[in-house]
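>>> just a sequence and a predicted model for now, questions to come.
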Amino acid sequence: MTEMDQAAGDPVRRSRPAPRGTASYQRKRAVKACQVCRARRTKCDNLKPSCSFCLKVGAVCIQSAQDLSSFDPASLKILERLDSLEQLMRSSLPAPDEQGPPAKKRALSTPSRVEPPDTGDSGNRVDVSMVLPPGSEEMLSWSCLRDLHATGQSDESADDIGALGLQQVTPQQHVSSPPGLAGVPEEPRLVKALLDNFFNYVHVKNPILDEVSTRRMVLGKAVEGLGFDWSPESCLALLICALGSLATPFGPSADTMPGTAAYAHAHAYFQAAQKRMGLLFVAEDIIAPQCFFLAGVFMMCNFQSTKAWRYFVQALVGCQEFEFLSNASGRPDQLDDTPHQAIYWSAWKSEREVRGNVRRPDFPVSDHDTRLYPSFFPTPPAPRADAIRLPLMEADQSREQISWYFYLAEISLRRLSARVSAEMVTIMETHASRHTFLESMAAALPSYEAQATEWQASLPPCLSLEAPAEQDDVCRFVLRGHLINLYETIYWPFLAVFLDEDGLGGPQTSTWNAFSEQAQRGLENHMARLLVNKAGYRHRHHGTDPLPRSCSRSALTLLAASRSQQAIVGEPGHAQILHLPHDWRTEISNVVDLLVFWGPETNRYNEIRKILCRGLAEAESNDYRLERT
């Protein structure tokens, strides 16, 4: 018999060597079932604080935390070290009597007060809300608006959405998640119409795709069947069709409201695209961030800001591997980088715009640091040889040119707004009192106004804002709205003085008189926002959600100014300082109509709408009493 045969027949030599750890101790089971699972004699997964079965049936899950007899020596040693660390951390904490009063609850990563060096001035210090415009939800806590909140358990007022015969709806109520793309247009002729809508009304504001090659790809997918494969290209084609279904010329978008065929088709396309997004997370080419960005735009069109932000973040993540970002200078050096620059900038600015509204703990909402901005502007595409790129029609070429002019103008205005905001915050941090801060702001205001005027003068004729707002196309409409946002920022510190007496601790006539001119300009700018944006109140687009947000802020500002001025006039020896713009109530009423119109798709503005309705009713009642006296 050979040695090999002997080894095969010897059970001792045939057995595997014991693990190294068992030489020192006998390992035992480290967990026991909870009392409920032990009584049932079933396996327990020992999840904390409740196992799966107890969580499912609603039972109290009792798991012994004291019995350590079943733990092996290594586990006991780990627990011992953890106990030591816990004791060390507890000993380093101050005693309860050494701790100060609990800090006031505030938004994460957004300090509401900056404490400058103590100069001996016991005057009012400066809050960020006194420097930069707050969110419309934050404005509801102002002292001049508090008494407009509902006081009962339920609000039976006629301004409730239920009284208007409306219901809260979601896309899922109108889309039954059809298998594949059943019932959704896939014919090349119909898909071409969706492509036209997309490039005319969506892509013009964010030119991230090459139009000729994209049209060829989407039409090719339509010939094969849009739902035929699961490739990233198919995902992109479906997203383009989804946005093309919702896109309309600038004006009311009644044909894309919930319950319409276009709305249902758009969500069916989007649901099919979502099913193809899995491969995008591991894709390394440009199509992945392009798809995520367009998905974010679709969500913005449907009041889904949080989901849109997630898509924009993922699009920005997909851009991080682009070669031009790894250059030592941080600047692109090849014209071939144009599409990469475009998607990077679109994802970057969209994520920053939405971040301030969704407010997530690990993502600071401050957008007032110009160092955060990329150091370059995207480069418009260079003309290509006809052999590579089919010539576009003259109208298409003009649209592409306007698209890039708009794109660069919007980016430059965002950089200007961030730079001005950063300077305002710096001024705030260097002044101990609100009055001295306002004096410094008044000195800087002419420079800010000049920069805004210079930006407006630099616009090409196709985007000029000199013509009346009623003649605006969608690009000029958006730029005019962004410019109004800039003016709102630079006038806000002065206007805020008149809106909430809590900020000044009571009437301060000297401060009011000193800065009333700047505050009046700020008030007129809020009225201008409502007049300019009225044309887009019922238009579904990328800014569908931000528009009600900003217009609600302006409506609340006008209402707060009216009520605060009434309070000032009621004080002995005080006269009205601010003057409400003509027809301000009509424009607030139009904002209420705006919130009612989009009410079936979002309930985010319900409380604001009710506050505005009550404020208008009160103002009309006061006027009626004055007329009777």
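Now that the structure is in, tell me what you want to look at. Numbers count the residues shown, from 1 in each chain.
>>> going forward, measure contacts between C-alpha atoms and count neighbours the same way
OK.
>>> ranges for the helices of the stretch 251-400 of the chain?
When assigned using DSSP state H, counting those that start in this stretch, the helices of the stretch 251-400 of the chain occupy the ranges 261-274, 287-300, 305-319, 338-358, 394-429.
>>> another structure for you, compare them:
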Amino acid sequence: MNGHPAPFDAASLAILQRLENLESLFRAAHPDVSGQGEAAPQLSLSITPRSSDHANLDEPGSSEVYHVNAEAVLEWPVLRSFTQGQPLKLASILKAHRSSQHADAPRLLVISDLDPGSAGPLLQRFVDNFHIYNPVFEIAQVQEYIKTTLYNGLGWDVKSYKANDENRQLLVFALGTIVSQDDQALATSMTFRESRQFQDAESFFLAAQRRMGQLLCNSDLAGAQVFFLAGVYLMSTMRPFEAWRMFVQALACCQILDSPSLDDPDDKESQLHQSIYWTSFKSELELRLELSITESSAWNLRYPQFFPAPPKGLQSEGEAGWYFYLAEIALRRLGNRILTCTSYFRSASTTVADKISRVLEFEQQAHSWVESLPQNLRLDQPREVELDDQSARLRFILNGHLLDCYEMMYWSFMVDAVHRTSLEDADAMVFARKGFQTSVQRIDDNESGFRGRHHGTWLMLRTCTRSALVLIAVERAGLGNMLPAQWRASVTKVQELLHYWQDEAVDARFYSRLLADLMHDDFDSDK
């Protein structure tokens, strides 16, 4: 390994080496994807975001790009008759179906909300449910902020550093409060949304929001952390467009952050800067692609070229979180390489044999990633493990990202099958079947987390809805023999998922009704 790694144990260094090997294997096999301007991957922890090179990818025209979201599936001819006259852009869906029932302003924060007795439990809930997945600051530092605020109270200090401290604390409290312990027992998500607990969370968030104006003219590490946490809260409360703006602002703070210490890999600020940059980048990118913010989804999918060092607090909190952090970085970068490569599959010069060759290589890369996982994150462990076990929750997230990779690998074959353009090619149909099986597996594997409220809940709603629409489209295209036997049961699960969230997530309401219509029509046609 190059650079000056932080003093991790032998197991951590071994995982790093495995991930580096995976990167090297792919780039050796795909010099055209990695680009001329992109150096071989290094795990040097001294690389900063501003010094990393991006791949020089030729940008495919928008007509050549495969969009991989629910709205793209609705454009398929076999489903188009059901959406005539209805908005097919997500922004239009949200606007057309938005109601004012949640427009009540949250109550203002009062002194009694800052209860010393609840501060510790709220912080712990934040650590267990948010920080472990996105470690963007030192928990010990947050504890100091909390002690100071509990002693001195909140204020409107014009000093930006004090505003940052208060904002971080308020957002930690908001996220800690938003965690519900009895999601599975609720009839719908609105039961919690209408609770005093949710109102308290909104009060913390409103107090932080009113202080964010002081951050807009400053660019520092604390500001990036504040905007990122605000984005996480907005994602957890089903406000994706608003969350995207927060992630963009966090990323902007990182891009222009200038500190002489950032090149020192052992410097705490450098480590935190790398962490917040990476976390903001991947959060903004995954949301932008789902929201179809840009017409051409492949134009800037290049991930930063470093594996960031984890904050020291993450190392002390447990090796599972550290391994998850590294594994997620490697898998997300693999997923974006797959998506970038898939964007070229509609080119007239790309043959089925070319696509199959690439997908076989990607399958091997994904298999190698799975084999590189440490024992506590192995995805082949029994499903009976409850999700309140930390390692099980980390495995749950990694498995979801892995299914994303597989679905993107097979996406072009799935599209061609539904459009009946490659039915005569037996090899292409093998990969289309794999894609349809992945759609069913995504729904079934995610079922245990359908009611959890967190950063990725809305994205899970979207991907499961997309999978359900794909399965229905295949049936309506007359290819039901290519579907797994339990596909209808999987679609029913998505209907139940959307029903649970439909009073809170506007697009869930739209797709809940659409799936009901599609399944009713499918049932009638079978009579």
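Now that the structure is in, tell me what you want to look at. The structure displayed is predicted, hence computed values, not measured ones.
>>> what's the TM-score here?
For these two chains in superposition, a TM-score of 0.77 is obtained (TM-score structural alignment, normalised by the length of the second structure); 446 aligned residues with a C-alpha RMSD of 3.0 Å.
>>> which of the helices of the stretch 251-400 of the first structure sits closest to residue 196 of the first structure?
helix 394-429 (10.1 Å; C-alpha to C-alpha).
>>> report all helices and strands that the longest helix along the second structure contacts.
For the second structure, the helix reaching the highest residue count under DSSP state H is reported as helix 390-418. Packed against helix 390-418 of the second structure by the contact rule (3 or more C-alpha pairs under 8 Å, 6 or more residues apart in numbering; DSSP states H and E) you find helix 319-342, helix 352-372, helix 426-446.
>>> residue nearest the middle of the first structure, spatially speaking?
The geometric centre of the first structure, computed from its C-alpha atoms, lies nearest to residue 354 (C-alpha atoms, centre = their mean), at 2.1 Å.
>>> show me what that residue aligns to in the second structure.
Taking TM-score structural alignment for the superposition, residue 354 of the first structure sits opposite residue 287 in the second structure.
>>> residue contacts, its match?
Contacts here follow C-alpha atoms under 8 Å, 6 or more residues apart in numbering; on that basis residue 287 of the second structure touches 240, 244, 459.
>>> could you rerun that using 10 Å?
For residue 287 of the second structure, the residues meeting the contact criterion (C-alpha atoms under 10 Å, 6 or more residues apart in numbering) are 235, 240, 241, 243, 244, 247, 293, 456, 458, 459.
>>> ok, now residue 284 of the second structure?
Residues in contact with residue 284 of the second structure (C-alpha under 10 Å, 6+ apart) are 228, 231, 243, 244, 245, 246, 247, 248, 249, 250, 251.
>>> ok, back up a step: how far away is the residue nearest to the centre of the first structure from residue 301 of the first structure?
Look at residue 354 of the first structure and residue 301 of the first structure: by C-alpha to C-alpha, to the nearest Å, they are 13 Å apart.
>>> quick check: neighbours shared by the two?
308, 545.
>>> matching residues in the first structure for the helix or strand containing residue 79 of the second structure?
Using DSSP states H and E, residue 79 of the second structure sits within helix 77-80. Helix 77-80 of the second structure corresponds to residues 143-146 in the first structure, going by TM-score structural alignment.
>>> picking that back up, filter the contacts of residue 287 of the second structure to the buried ones?
235, 240, 241, 243, 244, 247, 456, 458, 459 (16 or more other C-alpha atoms under 10 Å).
>>> which one of the helices of the stretch 251-400 of the first structure is the most hemmed in?
Most buried of the helices of the stretch 251-400 of the first structure by mean neighbour count (mean count of other C-alpha atoms under 10 Å) is helix 287-300; its value is a mean of 26.
>>> give me the distance from that one to the chain's centre.
Distance of helix 287-300 of the first structure from its chain centroid, counting by C-alpha atoms, centre = their mean, to the nearest Å, is 14 Å.
>>> for it, enumerate the helices and strands it packs against.
Packing partners of helix 287-300 of the first structure (3 or more C-alpha pairs under 10 Å, 6 or more residues apart in numbering; DSSP states H and E): helix 232-246, helix 261-274, helix 305-319, helix 338-358.
>>> and stretch 137-149 of the first structure, end to end?
With C-alpha to C-alpha applied, stretch 137-149 of the first structure spans 12 Å between its terminal residues.
>>> buried set for that stretch?
By 16+ other C-alpha under 10 Å, the buried positions in stretch 137-149 of the first structure come out as 139, 140, 143, 144, 145, 148, 149.
>>> ok, now stretch 588-604 of the first structure?
Along stretch 588-604 of the first structure, these residues count as buried under the neighbour rule (16+ other C-alpha under 10 Å): 588-592, 594-603.
>>> out of these, what pair is the most spread apart?
Based on C-alpha to C-alpha, the longest span within these runs between 588 and 601 and measures 20.8 Å.
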